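Asker: got a structure for you, letters missing:
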């Protein structure tokens, strides 16, 4: 292990030997006491770099959910209701399609230029969304922005892994998660504000441009360089990428989201189109599994997915626990505002404000457990506790009807926030502490797939449940009133339709009751997520990591 006092090379590029390795598989990790960690840049510079990283995570979170409150105005401007779901799903889908590829790139390429390139990609996607003349252009922009956002978020986690000691990583990871979570919760509020203003919904996306420009000097002039493999040339690194694995990975996730989103709502379950798509998805998944397992057209060291992690009980359970947290967060952030809009008649802005308890307590929980983990050293109790809170919250949400008081719903939000935030970020610190130094980037990417990938998948599942069950419930509740399928679908999308406007109080009440009944089915996902987190916590090793609390 190289000395922590290693000097920066004249080129200004760090190599892995310039920083101390604090993790060894099978040993008690994070033993900086042996050789004190010394960051190879001044503290003032690192402070500004950290601000830039947290700000990028905030923007990523913001765009993850900002579409939740602008879908109605977008539909009014661009039409094509059958494609509306992709305004929300396109962003996380773009992210999950490239997360593992980004993880591999951050392990071999200069991380400064990768993160700057990701910011540029994110801004290009945002500009396309703001200027979109059609729904197809909007969806394309959302996917591009999602790709860039994934690079920004993964870049932040990589900088933290490289430039902080193990004792401080839980705090930095918590701050990154809190920034991302803050953005996720503020997304509907900011989007709703623009949607009802003279600036229109387009500035919900244009906003990213001046905000990124504000931080551009920090990214360009202050972000330190770090080249994980300085002895290899760029073309050699490109040639070593598992391109087949990258393409199969993207294909699997994209196909899964397409068929899950459109089957039942746009396509009939028994029609030829979705059946063929499900078959293609299955074949692609099998091909991806075989290609990664046997390292076809690549090597075990270069394959995209860290297959060897699947042999680790701890890594698998960390993945599962993080996926459970992401599911609870996604469902809560997207569907809690809908609950208030339908049952209270709230505007998009007011409905978003109604989830402030969910916002503040989630952020508090992320920060609290980030600071608690180095103190107690044990992570399994946190997953168990989070599961208990999520199960209770989901069960209570499942009982909501149109007469449930707002104060009671606030209480349910608090319980869900504790169950979500407690384990949202800690897997990043634990996983890094459980692997060898050369696997650190793989560990970050692995957990990132669990977090962002499951968020995208859970939203697709929830959306499918909401659209399919909602249509059935509305059709049964309003049978005989002569509403078309488009009217019923429009009501579920929050669009102005004859179902909720201008059809009389009796029809409106029946429609709202049917929609609230549909939301009951959506809340079941949080109950399942809580149960999964609880079981994961019980199965995790009862071990104590040596992550001593330290200043940042």
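Answerer: Perfect, thanks for sending it. Small disclaimer: the values here were computed from a predicted structure and weren't measured. Residues are numbered from 1 along each chain as shown.

Asker: can we go C-alpha only for contacts and neighbour counts from here?
Answerer: Will do.

Asker: start and end of stretch 425-444, how far apart?
Answerer: 11 Å (C-alpha to C-alpha, to the nearest Å).

Asker: show me which residues of it are buried.
Answerer: 425-437, 439-444 (16 or more other C-alpha atoms under 10 Å).

Asker: of the residues you listed, which belong to helices?
Answerer: If you go by DSSP state H, the buried residues of stretch 425-444 have 426-433, 440-444 in helices.

Asker: any chance of these in JSON lines, plus distance to residue 354?
Answerer: Below are these laid out as JSON lines (distance: C-alpha to C-alpha, whole Å):
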{"residue": "426", "distance to residue 354": "27"}
{"residue": "427", "distance to residue 354": "29"}
{"residue": "428", "distance to residue 354": "30"}
{"residue": "429", "distance to residue 354": "32"}
{"residue": "430", "distance to residue 354": "34"}
{"residue": "431", "distance to residue 354": "35"}
{"residue": "432", "distance to residue 354": "36"}
{"residue": "433", "distance to residue 354": "38"}
{"residue": "440", "distance to residue 354": "39"}
{"residue": "441", "distance to residue 354": "38"}
{"residue": "442", "distance to residue 354": "38"}
{"residue": "443", "distance to residue 354": "36"}
{"residue": "444", "distance to residue 354": "33"}
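
Asker: my guess is residue 145 contacts residue 120, does it?
Answerer: No - contact criterion C-alpha atoms under 8 Å: residue 145 and residue 120 do not qualify, at 9.3 Å.

Asker: show me what contacts residue 155?
Answerer: 106, 111, 114, 115 (C-alpha atoms under 8 Å, 6 or more residues apart in numbering).

Asker: buried ones among those residues?
Answerer: 106, 111, 114, 115.

Asker: presented hereafter is structure B, for comparison with structure A:
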């Protein structure tokens, strides 16, 4: 009798722990999981689409709304800034409140920004709407893995993470193509914003009907001061990397003010987070070696992923003379590699429970792919170029979602939102900052190449730079100079991929030191190991 009572008490204690952690293994049937997962993928698809669909439409939008070149940049930067800065906050909120309601709130904010963006009558209005879109997109991207972690154990999560990586790939390549088709059609550029809204609404409805997660019951105390300091510090860093090298020099007083302000705000944020009862970014997470190494490794993955999308389009259009649509099609080898790598790796990981072979292998392939891309110029064989891109895609596909997975495998459910969002945050931060720095290097190399080549031929560089390198309107310059500009962009693109290859070595070193931990078959860690991070 005593034994039975003891077992009953132990069972109740375990059930209580699972409830407090927000993890109920049998809370959803397999059919409900698949239906809810389809809603998550729909939401993620429109979030990624929204960030890329305007790329080919921006020249038309700029002309229609009488925008300037600096406003052109901010249409992209505003969304990237708000999505990156709010990612940790969405993650922390998901540890405190209903994940389902938070995801639906992110969709509502995203749809509001999309609809209002389509009605914008000026560039400042459009930029503000893109910033609102970014807040929603930050939640949709950060919470997809958090919601998945609340439904499926790490052992089974590998194949689902592969599908998420595949969705990233499809959305990245289809966004610019879809945007170009919409702009060229009678619909006009405003439908670039409206076209994603119905899909987002459908995702909202699907999740509302199918996502059934246990309600989280714990004392709620939001660290508003820490959240404000983190957003402010990150915003200053992103604004600095977006403007430096273009509006002012990297080594200048404005740069010092931006960086100094960011350091002060983030320093105060560390102080506040170390004393808050519910910090936005729990600093104890960094005592987990796997978590810290994954954060370091994912930054280089972000640089490769975002840089590939940004600079390849420019390379194919300027250095090779292709149309925007054709340039998008030329990146299909990269997307196909990412698609196959993420899905196949996910299936094998779910069967074996092992992730490190794919992390190490993916890192090696990524370094090789980027190193080969560092050799490209304006005359590189396109078949070889496609092979190089496929290698880069395979590397990113094997790393992107699996770095998140290994973190989730060693983190208790009570910190799942924060840890997942922080990894996503650093991937996006690495991508956005890396792209800004590499973009500045690209512009500098192009200018130096054009100037030196024209000087060797006894020609002034001013008109060529304004006509080709500054506005990218190569039709406005004479044929011989146009070829010089194309060669400059080709050589400079190789240089920035060489820098990206060096950054990717950091990812390789990081994953080599990650300890292989077999993927668990339970949603949460055992109660006695909840706070004992390996």
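Answerer: Alright, I've got the coordinates. In this text the structure is predicted, and so the values were computed from the model without any measurement.

Asker: can you pull the contacts of the residue nearest the centre of the first structure?
Answerer: By C-alpha atoms, centre = their mean, the first structure has its centre lying nearest to residue 452, at 3.1 Å. Residues in contact with residue 452 of the first structure (C-alpha under 8 Å, 6+ apart) are 92, 95, 96, 326.

Asker: list the ones among those that the second structure also has?
Answerer: Retained contacts for the contacts of residue 452 of the first structure in the second structure, judged by both residues aligned by TM-score structural alignment, their matches' C-alpha atoms under 8 Å, are 96, 326.

Asker: and residue 462 of the first structure, how many neighbours?
Answerer: As a burial measure, residue 462 of the first structure scores 25 neighbours (other C-alpha atoms under 10 Å).

Asker: I misspoke; the intended subject was residue 40 of the first structure.
Answerer: By other C-alpha under 10 Å, neighbour count at residue 40 of the first structure equals 17.

Asker: element containing it, please.
Answerer: Here residue 40 of the first structure, judged by DSSP states H and E, is contained in no helix and no strand.

Asker: hmm, back to that, more neighbours: which of residue 145 and residue 120 of the first structure?
Answerer: Between residue 145 of the first structure and residue 120, counting by other C-alpha under 10 Å, residue 145 is the more crowded of the two (33 against 18).

Asker: just the element for the residue in the second structure that the more buried one lines up against, please.
Answerer: Under the alignment (TM-score structural alignment), residue 145 of the first structure pairs with residue 133 of the second structure. Here residue 133 of the second structure sits within helix 123-151, counting by DSSP H and E.

Asker: let me know the next secondary structure element after that helix.
Answerer: Downstream of helix 123-151 of the second structure (by DSSP H and E), the next one is helix 154-184.

Asker: superposed on the first structure, what's the mean shift for whatever helix or strand comes next after that following helix?
Answerer: Downstream of helix 154-184 of the second structure, the first helix or strand assigned by DSSP H and E is helix 191-194. Here helix 191-194 of the second structure, set against the first structure after superposition, deviates by a mean of 1.6 Å using mean C-alpha distance after the TM-score superposition for the first structure.

Asker: residues in the first structure aligned with helix 191-194 of the second structure?
Answerer: Under TM-score structural alignment, helix 191-194 of the second structure corresponds to residues 203-206 of the first structure.

Asker: contacts for that stretch next, please.
Answerer: 63, 66, 126, 127, 129, 130, 190, 191, 194, 195.

Asker: can I get these in CSV including neighbour count?
Answerer: CSV is the format used below for the contacts of stretch 203-206 of the first structure (neighbours: other C-alpha atoms under 10 Å):
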residue, neighbour count
63, 29
66, 25
126, 29
127, 22
129, 29
130, 22
190, 24
191, 28
194, 21
195, 23
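
Asker: in TSV: these, plus distance to residue 319 of the first structure.
Answerer: Shown next, in TSV, are the contacts of stretch 203-206 of the first structure (distance: C-alpha to C-alpha, whole Å):
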residue	distance to residue 319 of the first structure
63	24
66	26
126	30
127	34
129	32
130	35
190	31
191	31
194	36
195	36
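
Asker: which one of those residues is nearest residue 307 of the first structure?
Answerer: Proximity of the contacts of stretch 203-206 of the first structure to residue 307 of the first structure (C-alpha to C-alpha) peaks at residue 63, which lies at 30.8 Å.

Asker: all strands of the first structure, in order?
Answerer: For the first structure, the strands defined by DSSP state E cover 13-14, 225-226.

Asker: that older thread, and the contacts of residue 452 of the first structure, which is closest to residue 222 of the first structure?
Answerer: Taking C-alpha to C-alpha as the measure, residue 95 is the one of these closest to residue 222 of the first structure, at 26.1 Å.
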